[in-house]
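Colleague: Just to be clear, the model below is a prediction. Sequence and coordinates:
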Amino acid sequence: MKILVPVKRVVDYNVKIRVKPDGSGVDLTNVKMSMNPFDEIAVEEALRQKEAGKATEVIVVSIGPAQAVETIRTGLAMGADRGIHVKTDGPVEPLAVAKILKGVANAEGPGVIILGKQAIDDDCNQTGQMLAALLGWGQGTFASKLVIDGEKAEVTREVDGGSQTVELKLPAIVTTDLRLNEPRYASLPNIMKAKKKPIAEQSPADYGVDTTPRLKVLKTVEPVGRKGGIKVASVRELVSKLKTEAGVLP
């Protein structure tokens, strides 16, 4: 069984985001980029399933500019077998990403597609669900545990107030949450081996997908800075301020 893992190149989570002076978007000049953290978890889970004998091949796919190859190489250095780069020059919205991934899935025939529940740049949390709908597959979102057994997969997913376990008939979609696993670091030998692993280059047109954006960003602004707090002398004063100034008490 093949496992397909979509990965996205995003601004590194340690970087403080800067907005362009004209408000047209985020300034990416000389900014460190890395694999989306939730996608790292997805790659790790796919590799663990392969090591457990549940899968025979792990394929990493990324949709983005030429630099997205670096993100694919990261997945290959972790242990994935090969990569697919769908090259695009501009931004690609979640629906278009899902349509491209549907084309990749139809071509590769994976038993499971594991992807991060969301990307930390746009926080859309849409691609996995859209892909499941387009393929007509079952889905287990926000997974904190994945057990593959033959033609079925058991997914423990995080929900409000606890957890929920669902059983999926393969092929299926799984989106990962933070508590699923701890991604491994790529060793130097594996980094060297990754340079020789194959990466196929495709385009959205190969899958019949138009990536023209349907949304237009009007303006991007930084969040308003937090104001300093105040000290109160008594509970009576605190309650009064919560009522009259903060407006959080009736």
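Modeller: Received it, and whenever you're ready, just let me know what you need.

Colleague: C-alpha from now on. contacts and neighbour counts both.
Modeller: Noted.

Colleague: Helices of the chain, start to end?
Modeller: 37-51, 68-78, 94-108, 127-135, 188-194, 235-241 (DSSP state H).

Colleague: need these in CSV with mean neighbour count, can you?
Modeller: Conversion of those to CSV gives the following (neighbours: other CA atoms under 10 Å):
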stretch, mean neighbour count
helix 37-51, 23
helix 68-78, 24
helix 94-108, 19
helix 127-135, 20
helix 188-194, 15
helix 235-241, 12
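
Colleague: Nearest approach to Lys87 belongs to which of those?
Modeller: With CA to CA as the measure, helix 68-78 is the member of the helices of the chain nearest Lys87 (8.2 Å).

Colleague: packing partners for the closest one?
Modeller: strand 33-35, helix 37-51, strand 57-64, strand 82-87, helix 188-194 (3 or more CA pairs under 8 Å, 6 or more residues apart in numbering; DSSP states H and E).

Colleague: okay, now the one to match up with it:
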Amino acid sequence: MTGSAPPLISLRGVSLTLDGKPVLQDVSFDVAQGETKVILGGSGSGKTTILRLVLGLFKPDRGSITVGGKDIGRLSDRQLAPIRRNMAMVFQSAALFDSLSVRENVGYRLWEEGRLPDAEVEEIVRQSLQFVGLEEVIDKMPGELSGGMRKRVGIARALASGAPLLLYDEPTAGLDPVNAFAIGHLILQLKAKGVTQVVVTHDLDLAFRVADHLVMIQRGCMVFTGSPLELAGKQDAEIRGFLDPSSLPAEDWNTLPSRLSQ
């Protein structure tokens, strides 16, 4: 990570209301080139909405979002297309095409773009699957894979795209500890290669394991930004309630679930 380089992503005072309900309020943070930023929060906190804003799927009501130095809030879908090509999404459900083989799923974006010969796409697909340890499933269909394998194929597809920015939406959701550990290991390997990554999760083990820096979102508001070590030392009751509910006084237990899920 190069400290002198401008941030790859920058949010400044971002607020968003959907269907009359405030979803995000005054959120500001940067993602540096080569950084692994984790956006941490409970279900419904607004963290996944941030990914949709970065992709340009939502436009902020207030504030600005820049990606690669360009304010994407003012761009049309056509203008967003080249910016989106520099991003690849790893979805919570893996979002593989069930009617396509693993090979076709991983190479889908490259074949659609049609800029590379088939033989080169095939090599990229194989290298990407090899990176996630799944080259042997290249001819299988998604329905033949376990949940953990599907997630790893999703990462291989993101890698094959060549995008310098990877976005993850709850990459360990629904996985057993062994597969969740494997996903974290892949994220760490990409981190070591200098790939810029934004990881949305409520998985504390994953967050503390892979993050360079964390942003914590509660009820649409940013309640913390800093290093994993700094977050671990916070004594704020709501933050402690998410990190270690057992540390709260007994009188806080009755109100904790509603406060964290609002």
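Modeller: All right, it came through fine. What you see is a predicted model; the values in this text were computed from it and never measured.

Colleague: How alike are these chains, TM-score-wise?
Modeller: Overlay of the two chains. TM-score (TM-score structural alignment, normalised by the length of the first structure): 0.28; 105 aligned residues with a CA RMSD of 5.1 Å.

Colleague: need the helices for the second structure, in chain order.
Modeller: For the second structure, helices defined by DSSP H occupy the ranges 47-54, 77-84, 102-106, 108-113, 118-131, 147-160, 177-192, 204-210, 228-232, 237-243, 256-261.

Colleague: quick one on the thing from earlier: could the helices of the first structure go into TSV alongside distance to Lys145 of the first structure?
Modeller: As requested, these are exported to TSV (distance: least, CA to CA, whole Å):
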stretch	distance to Lys145 of the first structure
helix 37-51	9
helix 68-78	20
helix 94-108	23
helix 127-135	17
helix 188-194	26
helix 235-241	44
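
Colleague: Between the ones you listed, which one is closest to Thr141 of the first structure.
Modeller: If we rank those by CA to CA, the stretch that ends up nearest is helix 127-135, at 7.8 Å.

Colleague: which residues are contacting the closest one?
Modeller: Outside helix 127-135 of the first structure, the residues within contact range by CA atoms under 8 Å, 6 or more residues apart in numbering are 94-95, 97-99, 101-102, 115, 117-118, 138-139, 141, 172-175.

Colleague: Hey, what's the angle from it to helix 94-108? Just curious.
Modeller: Per axes from the mean of the first three to the mean of the last three CA atoms, to 10 degrees, the angle that helix 127-135 of the first structure makes with helix 94-108 is 60 degrees.

Colleague: right, and the helices of the first structure - which one's nearest Val60 of the first structure?
Modeller: Using CA to CA, the nearest of the helices of the first structure to Val60 of the first structure is helix 68-78, at 6.3 Å.

Colleague: nearest to Ala153 of the first structure, of the helices of the first structure?
Modeller: Of all the helices of the first structure, helix 37-51 comes closest under CA to CA, at 11.4 Å.

Colleague: Output the contacting helices and strands for that closest one.
Modeller: strand 2-7, strand 57-64, helix 68-78, strand 112-116, strand 172-176.

Colleague: Present the ones you listed as TSV; the columns should include distance to Leu131 of the first structure.
Modeller: Below are those laid out as TSV (distance: least, CA to CA, whole Å):
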stretch	distance to Leu131 of the first structure
strand 2-7	11
strand 57-64	14
helix 68-78	20
strand 112-116	10
strand 172-176	8
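
Colleague: any idea how far Val159 of the first structure is from Gly140 of the first structure?
Modeller: Between Val159 of the first structure and Gly140 of the first structure the distance is 11 Å, computed by CA to CA, to the nearest Å.

Colleague: okay, these two: which has more neighbours?
Modeller: Comparing Val159 of the first structure with Gly140 by other CA atoms under 10 Å, the one with more neighbours is Gly140, at 25 against 11.

Colleague: what's near enough to touch Val60 of the first structure?
Modeller: Val60 of the first structure neighbours (CA under 8 Å, 6+ apart): 4-7, 43, 72, 75-76, 80-84.

Colleague: With respect to Val147 of the first structure, which of the helices and strands packed on helix 68-78 of the first structure lies nearest?
Modeller: helix 37-51 (8.5 Å).

Colleague: Give me the angle between the closest one and strand 2-7.
Modeller: Using the same axes, to 10 degrees, helix 37-51 of the first structure lies at 160 degrees relative to strand 2-7.

Colleague: which ones are touching the nearest residue to Val155 of the first structure once chain neighbours are set aside?
Modeller: Residue nearest to Val155 of the first structure in three dimensions, not counting chain neighbours: Leu146, with 4.8 Å by CA to CA, 6 or more residues apart in numbering. Neighbouring residues of Leu146 of the first structure by CA under 8 Å, 6+ apart: 153-156, 180.
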